[in-house]
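Engineer: Compute the structure for the input listed below.
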Amino acid sequence: MSRRRVITRFAPSPTGPLHLGHAFSAMTAFDMARAHGGCFVLRIEDIDRSRSRVKWEREIERDLAWLGLSWPRPVVRQSDRAPAYREALLRLAERGLTYACICNRSDIREAAAAPQEGAPMLGPDGIVYPGTCKHADHPYEGSAIRLHMDRALALVPEIAFEETGAAGTGRIALDAEHMLRMIGDVVLARRDMGTSYHLSVVLDDSAQSISHVVRGLDLFDATPIHVLLQSLLGLRSPIYHHHRLIRDDTGKRLAKRDDARSIAAYRDTGATPADIRRLVGLPSAS
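Structural biologist: Next up, the predicted model:
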């Protein structure tokens, strides 16, 4: 491990119940921090105001406490951090690294499927944006804001980060060609949120001095975006630990709709925190 103080986090969205996959991620982060005399923090990622609910936030805290986890208070909520997101977007815009986009999902699918474009490429956010609005002059107000990847990579030609999880151990590096072809001009602010997962998670991890980001392998492909933004914004990159995913009996990754596997359901039927640890393959808490 790095000599930095180990600070890990669990950052759920309060849009439904926690399931076994969430429990595994939270306990893995908590165990890592505890093993190194560090700190585990909870962050509520509630930028999706249309789906976030206070009742789920309360249930999340209840479930985590029942599992034996503890964290400092007050808890950081993304809905309170809009000024920080706006300031970062302004800094990037002043350097010519963003542009306004008015495309909806249907527009993107049609543009990416055009004969001259070839088969659409899929990246961390779905279809890699074909650049329809890149050379337009749309107003920022009421538009999504995208990262101008070409210009960003001219400033940061290589993206590298340290990984300690299931994706491999050591330094992982990606070149500009990969970033352009497989990721493209990602959204930094959605028109109905004022930010995006990519931007907010980078700023929040820095603000909370997160040293080790513990999260599922499904987010591994988003990591180069986050490392690029960290470099552009002058932020220190954490160490990343992408863990295995918890799946159902058919091999499908668990989702919040899997209420039958929610932590609350296990608790209500008499399971113990030790039972949950055994179910997800973690050692007993000492």
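Engineer: make it CA atoms for all contacts and neighbour counts henceforth
Structural biologist: OK.
Engineer: pull the longest helix from the chain.
Structural biologist: Longest helix in the chain, counting residues (DSSP state H): helix 20-35.
Engineer: buried residues in that one?
Structural biologist: Neighbour-count burial for helix 20-35, counted by 16 or more other CA atoms under 10 Å, picks out 20-33.
Engineer: got it, and stretch 151-162?
Structural biologist: Of the residues in stretch 151-162, Ala152, Leu153, Val156, Glu158, Ile159, Phe161, Glu162 count as buried by neighbour count, 16+ other CA under 10 Å.
Engineer: Proceed likewise with the subsequent sequence, for comparison:
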Amino acid sequence: MLNDNATAKPSLAPPVVRFAPSPNGLLHLGHARSAVLNTRFARSRGGSFLLRVEDIDTTRARPEFEAAIFEDLAWLGLEWPTPVRRQSEHLADYEAALTELRKLGLLYPAFLSRAEAADRVRAIDASGGSWPRDPDGVPHYPGDDRALSDRQRTERIDAGEPHAWRLDMQAAVQNLDGALHWDEHGAGPNGETGTLAANPAMWGDVKLARRDIPASYHLAVSVDDALQQVTDVIRGEDLFASTSVHRLLQHLLGLPSPRYHHHSLVCGSDGCKLSKRDGATSLASLRQQGATSDDILALAGLAQSA
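Structural biologist: Modelled structure (predicted):
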């Protein structure tokens, strides 16, 4: 498991790592753990630590949360080059990737609403069937829209019908010329490490864009890491399974694959990972209560010195 004394295979060039929070809430101890592990890894190897702002979801991103992220990280003693990359300023990069996938015939417009898809799944489950689910437990998209003709798709889009853009996973996997792998220097939830086989099909037809958000996390992070020349992705083990999708997108788009280091999470008293959505205690709140940066490192399960 990656920690502040973690090692990796020698690299000819200094590593480039990144911490990429979303400004839709305040940072908590889990964020502190990941950010500090990233910066220590870079510092110990003469590399670079980048800060990226994942504000692609403009309906939830707030400038006050971005300012709070900068303040929290600086308080922890972290430094990064400026200007930072804000996803909202690089929409053309994601559209270019989507265009490439369309040219490959691997994207289709998905018109079923979330409620319609859920109703379909419930009907199958109620009849005794077993609908496939992704590693997060979310049912696969039914995928009926894959069978629509180009004319039908165009007519519905031109009529203004809401839709997302999904990856035709079956076609994408058939596009592979061999097995996909990634280089894991941390460990997955079950201790997986080393050269690991990717299995993107377990995610079904993943959403890559929707009308109100021009790129999904999966697409944006794959494009951003390549454009920023990130060599080592250091992140929580909750994103371990997502690596399979990222490796597939890297392959399809001709992007380099970084090394991956998945680390253990900071969990609450209920044993679950901390989450903004669940109201995890923020770093700002802990600081207001008198906590020092060393206190935060201890609470995040890190030694106080690199």
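Engineer: How close are the two chains, by TM-score?
Structural biologist: Superposed pair, TM-score by TM-score structural alignment, normalised by the length of structure 1: 0.93. Supporting alignment: 282 aligned residues with a CA RMSD of 1.7 Å.
Engineer: Grab the nearest non-local neighbour of the aligned residue in structure 1 for Arg210 of structure 2.
Structural biologist: When structure 1 is aligned by TM-score structural alignment, the residue opposite Arg210 of structure 2 is Arg190. Sequence neighbours aside, Ala144 is the residue nearest to Arg190 of structure 1 in space, at 4.7 Å (criterion: CA to CA, 6 or more residues apart in numbering).
Engineer: what about the one you found, distance to Phe220 of structure 1?
Structural biologist: Remark: distance between Ala144 of structure 1 and Phe220 of structure 1 (CA to CA, to the nearest Å) = 24 Å.
Engineer: out of the two, which sits in the more crowded spot?
Structural biologist: More crowded of Ala144 of structure 1 and Phe220, by other CA atoms under 10 Å: Ala144, with 24 against 17.
Engineer: The more buried one and Thr195 of structure 1, how far apart?
Structural biologist: 9 Å.
Engineer: Any chance you could list residues touching both of those two?
Structural biologist: Leu188, Ala189 (CA atoms under 8 Å, 6 or more residues apart in numbering).
Engineer: mind listing the helices for the stretch 101-250 of structure 1?
Structural biologist: 105-112, 149-155, 176-182, 197-207, 223-232 (DSSP state H, counting those that start in this stretch).
Engineer: Which other helices and strands does the third one contact?
Structural biologist: The reference is to helix 176-182 of structure 1. On a contact count with 3 or more CA pairs under 8 Å, 6 or more residues apart in numbering; DSSP states H and E, helix 176-182 of structure 1 meets helix 149-155.
Engineer: Quick check: the helix it packs on compared with structure 2, mean distance?
Structural biologist: In the superposition with structure 2, the average deviation recorded for helix 149-155 of structure 1 is 1.4 Å (mean CA distance after the TM-score superposition for structure 1).
Engineer: Structure 2: matching residues for that helix?
Structural biologist: Helix 149-155 of structure 1 covers residues 169-175 of structure 2 once aligned (TM-score structural alignment).
Engineer: Just give me the match in structure 1 for Ser222 of structure 2.
Structural biologist: Residue pairing (TM-score structural alignment): Ser222 of structure 2 is matched to Val202 of structure 1.
Engineer: got it, and Arg52 of structure 2?
Structural biologist: In structure 1, Arg52 of structure 2 lines up with Arg43, judged by TM-score structural alignment.
Engineer: Quick check: its match is in a strand.
Structural biologist: Yes: counting by DSSP: H, G, I helix; E, B strand; the rest coil, Arg43 of structure 1 is found in a strand.
Engineer: Just give the nearest non-adjacent residue to it, would you?
Structural biologist: Ala11 (4.6 Å).
Engineer: how about the one you found, what does it touch?
Structural biologist: Ala11 of structure 1 neighbours (CA under 8 Å, 6+ apart): Leu42, Arg43, Ile44, Glu45.
Engineer: cool, and Ala100 of structure 1?
Structural biologist: Cys133, Lys134, Asp137, His138, Pro139, Tyr140, Ser143, Ala144, Ile145, Arg146.
Engineer: Could I get the residues you listed in JSON lines, plus columns for distance to Asp275 of structure 1?
Structural biologist: Listed next are the contacts of Ala100 of structure 1 as JSON lines, based on distance: CA to CA, whole Å:
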{"residue": "Cys133", "distance to Asp275 of structure 1": "52"}
{"residue": "Lys134", "distance to Asp275 of structure 1": "52"}
{"residue": "Asp137", "distance to Asp275 of structure 1": "57"}
{"residue": "His138", "distance to Asp275 of structure 1": "54"}
{"residue": "Pro139", "distance to Asp275 of structure 1": "54"}
{"residue": "Tyr140", "distance to Asp275 of structure 1": "51"}
{"residue": "Ser143", "distance to Asp275 of structure 1": "48"}
{"residue": "Ala144", "distance to Asp275 of structure 1": "45"}
{"residue": "Ile145", "distance to Asp275 of structure 1": "45"}
{"residue": "Arg146", "distance to Asp275 of structure 1": "44"}
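Engineer: Quick one, which of the residues you listed are buried?
Structural biologist: By neighbour count, with 16+ other CA under 10 Å, the contacts of Ala100 of structure 1 hold Lys134, Ser143, Ala144, Ile145, Arg146 as buried.
Engineer: The third one and Pro124 of structure 1, how far apart?
Structural biologist: In this structure, Ala144 of structure 1 lies at 17 Å from Pro124 of structure 1, with CA to CA as the measure.
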